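Participant: coords please:
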Amino acid sequence: MEIIEERGLSTHGLSCIRDDRVLFENLELSLNPGELLQIEGHNGSGKTSLLRILCGLALPSEGRVCWQGESIEDNRLEYNAVLNYVGHKHGVKGDLTPYENLRVSRAMHGSATDITLDDALEQVGLRGFEDVPSRTLSAGQRRRVGLARLLTRQAALWILDEPFTSLDKKGIHWVEEQLHQHSEQGGIAVLTSHHPLKNPHLKQVCLHD
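Facilitator: Sure, this is the predicted structure:
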């Protein structure tokens, strides 16, 4: 039998039970470099729970998550180094400015890109807001601060929870472009969203509640 080497993200028999309720079970996923996975489902169907398990922030009830053929539990430091996670709450500290939020994120995670923090904020449309407390920003602007981390860290794997939430048309187009470029460069992305995406390497899975 031919042995196929895993080169990306995969799940094996993945199941999740919360409060005695089965959210999903025996989930088998496989993503190779350049592929995107869009996860859909109603509220409460387990989308965020699945992303947290894929990130290693929560444990599955059964099964395992693997990166390049190795369990992420056995390879945590290396896995964290290739992972860029933007959650639904986007992790922006209100008492810090957008610039300070990005500086802290870059210092904590390393693997910095060549782009400056100022340029990253300008690309997401926050020029002129670099030094204001993030709590004074709109919901869409705070979402942009969180998404700016995609520009400041080198990461082969992006996991994004509802990245289009609170964004205007220009912001939505920017995220679409970043996903396209990431895919073209051989990156992998997993995201939850009902927003229609067009990508020749897009996969989709729907969780049922």
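
Participant: contacts, neighbours, all on C-alpha from now
Facilitator: Fine.

Participant: for the protein, longest helix please?
Facilitator: When every helix of the chain is counted residue by residue (DSSP state H), the longest turns out to be helix 169-184.

Participant: List the buried residues for it?
Facilitator: Of the residues in helix 169-184, those scored as buried under the neighbour-count criterion (16 or more other Cα atoms under 10 Å) are G171, W174, V175, E176, L179, H180, H182, S183.

Participant: my guess is the first one meets Q141, correct?
Facilitator: No: using Cα atoms under 8 Å, G171 is not in contact with Q141, being 9.5 Å away.

Participant: before we go on, could you also do this sequence so I can check it against the first one:
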Amino acid sequence: MTLSVTDLSCARGGMPVLEGVSFTLEPGRVLVLRGPNGIGKTTLLRTIAGLQPALSGEITGAEDRVAYGAHADGLKAALTVWENLAFWAGIYGTPLERIKPALFAFDLYPLQYRQAQALSAGQKRRLSLARLLLTGRPVWLLDEPTVSMDAASVGLFAEAVKAQCADGGSALIATHIDLGLETDTLDLTPYKATPVWEFADRAEEEEFFA
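Facilitator: As a prediction, the model looks like this:
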């Protein structure tokens, strides 16, 4: 099923940041979000994920089909790598047998009995991404997923995305780096929201802040 976003407007902190965003994400495809820092990539992903309401517009094909990967790793520090994945498998009703392939996919098998708090930043990130393989969700929404990861780890992530798409899934990714994947690109710059108000001239601005 296609993820479709039509004329979507969304806000951050009550202030509109994007307006009129429209795109479709077909099964088997990767769409990369581009734009300068602060343009609203995270806000858009959170809105599509249902973590905050849209100001206007329509989102179809999301519902319970999306898995959202945020900036934060979202790990339980006192649990081991395996226990963290088991926790998320339980949340999504995924058989525990699928943990082992997830460990191998992100080169975590040798670390499976290590507590998350003892992992390096890159290892924590790989563990966070390994959770995606246990969600059973066909659409991945990922916000700068490769932060703290070296080139080899980025390669593992790219392979996981390829497998996701080969299985009929898709991915919407906010990233500044080249993942070495065949992707489509959406530049959010043209969708930057018009300020709610603007000063007519410099004199009016100075008077306002006087």
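
Participant: what's the TM-score here?
Facilitator: In this superposition the chains share a TM-score of 0.82, using TM-score structural alignment, normalised by the length of structure 1; 190 aligned residues with a Cα RMSD of 2.0 Å.

Participant: What is the three-state secondary structure of the residue lying closest to D64 of structure 2 once chain neighbours are set aside?
Facilitator: Take D64 of structure 2 and drop its neighbours on the chain: the residue closest to it by Cα to Cα, 6 or more residues apart in numbering is R137, 7.7 Å away. Of the three states, R137 of structure 2 takes coil according to DSSP: H, G, I helix; E, B strand; the rest coil.

Participant: For R137 of structure 2, give me its contacts.
Facilitator: Contacts for R137 of structure 2 (Cα atoms under 8 Å, 6 or more residues apart in numbering) come out as D64, R65, V66, A67, G169.

Participant: which position in structure 1 aligns with it?
Facilitator: Following TM-score structural alignment, the counterpart assigned to R137 of structure 2 within structure 1 is A155.

Participant: for A151 of structure 2, same thing?
Facilitator: Aligned counterpart of A151 of structure 2 in structure 1: K169 (TM-score structural alignment).

Participant: One more: K100 of structure 2?
Facilitator: The pairwise alignment with structure 1 assigns K100 of structure 2 to D118, based on TM-score structural alignment.

Participant: Its match: helix or strand, and which one exactly?
Facilitator: Counting by DSSP states H and E, the element that carries D118 of structure 1 is helix 117-123.

Participant: where's the residue nearest in space to the middle of structure 2, which helix or strand?
Facilitator: The residue at the geometric middle of structure 2, judged as the C-alpha nearest the mean C-alpha position with Cα atoms, centre = their mean, is L142 (1.6 Å). Secondary structure here is read from DSSP H and E; on that basis L142 of structure 2 sits in strand 139-143.

Participant: in the superposed pair, what's the mean gap between that strand and structure 1?
Facilitator: Compared with structure 1 after the fit, strand 139-143 of structure 2 shows a mean deviation of 1.0 Å (mean Cα distance after the TM-score superposition for structure 1).

Participant: what does that strand contact?
Facilitator: When contacts are defined by Cα under 8 Å, 6+ apart, strand 139-143 of structure 2 is touched by residues 41-42, 45, 49, 62, 65-71, 132, 169-175.

Participant: just the buried members of those?
Facilitator: Burial of the contacts of strand 139-143 of structure 2 was assessed by neighbour count (16+ other Cα under 10 Å); the buried members are 41-42, 45, 49, 62, 65-70, 132, 169-175.

Participant: before we move on, which element is the residue nearest to A158 of structure 2 when sequence neighbours are not counted in?
Facilitator: In space, A158 of structure 2 comes closest to L179 once its chain neighbours are excluded; the distance is 6.3 Å by Cα to Cα, 6+ apart. Using DSSP H and E, L179 of structure 2 maps to neither a helix nor a strand.

Participant: burial of P138 of structure 2, as a residue count?
Facilitator: In terms of burial, P138 of structure 2 registers 21 neighbours under the definition other Cα atoms under 10 Å.

Participant: got the contact list for it?
Facilitator: R65, V66, A67, Q164, G168, G169, S170.

Participant: Quick one: map the third one onto structure 1.
Facilitator: With TM-score structural alignment defining the correspondence, A67 of structure 2 maps onto N84 in structure 1.

Participant: same thing with the fifth one?
Facilitator: Taking TM-score structural alignment for the superposition, G168 of structure 2 sits opposite G186 in structure 1.

Participant: That match: what's its closest spatial neighbour, skipping adjacent residues?
Facilitator: G34 is the one closest to G186 of structure 1 (Cα to Cα, 6+ apart), at 4.1 Å.

Participant: can I assume that neighbour is in contact with L179?
Facilitator: No: shown here, G34 of structure 1 and L179 do not form a contact pair, counting by Cα under 8 Å, at 9.9 Å.

Participant: List of residues touching stretch 36-47 of structure 2?
Facilitator: The set of residues external to stretch 36-47 of structure 2 that reach it, using Cα under 8 Å, 6+ apart, is 10-12, 17-18, 33-35, 52-54, 68, 141-143, 174, 188-189, 192.

Participant: at 6 Å instead, please
Facilitator: Outside stretch 36-47 of structure 2, the residues that touch it by Cα atoms under 6 Å, 6 or more residues apart in numbering are V17, P53.
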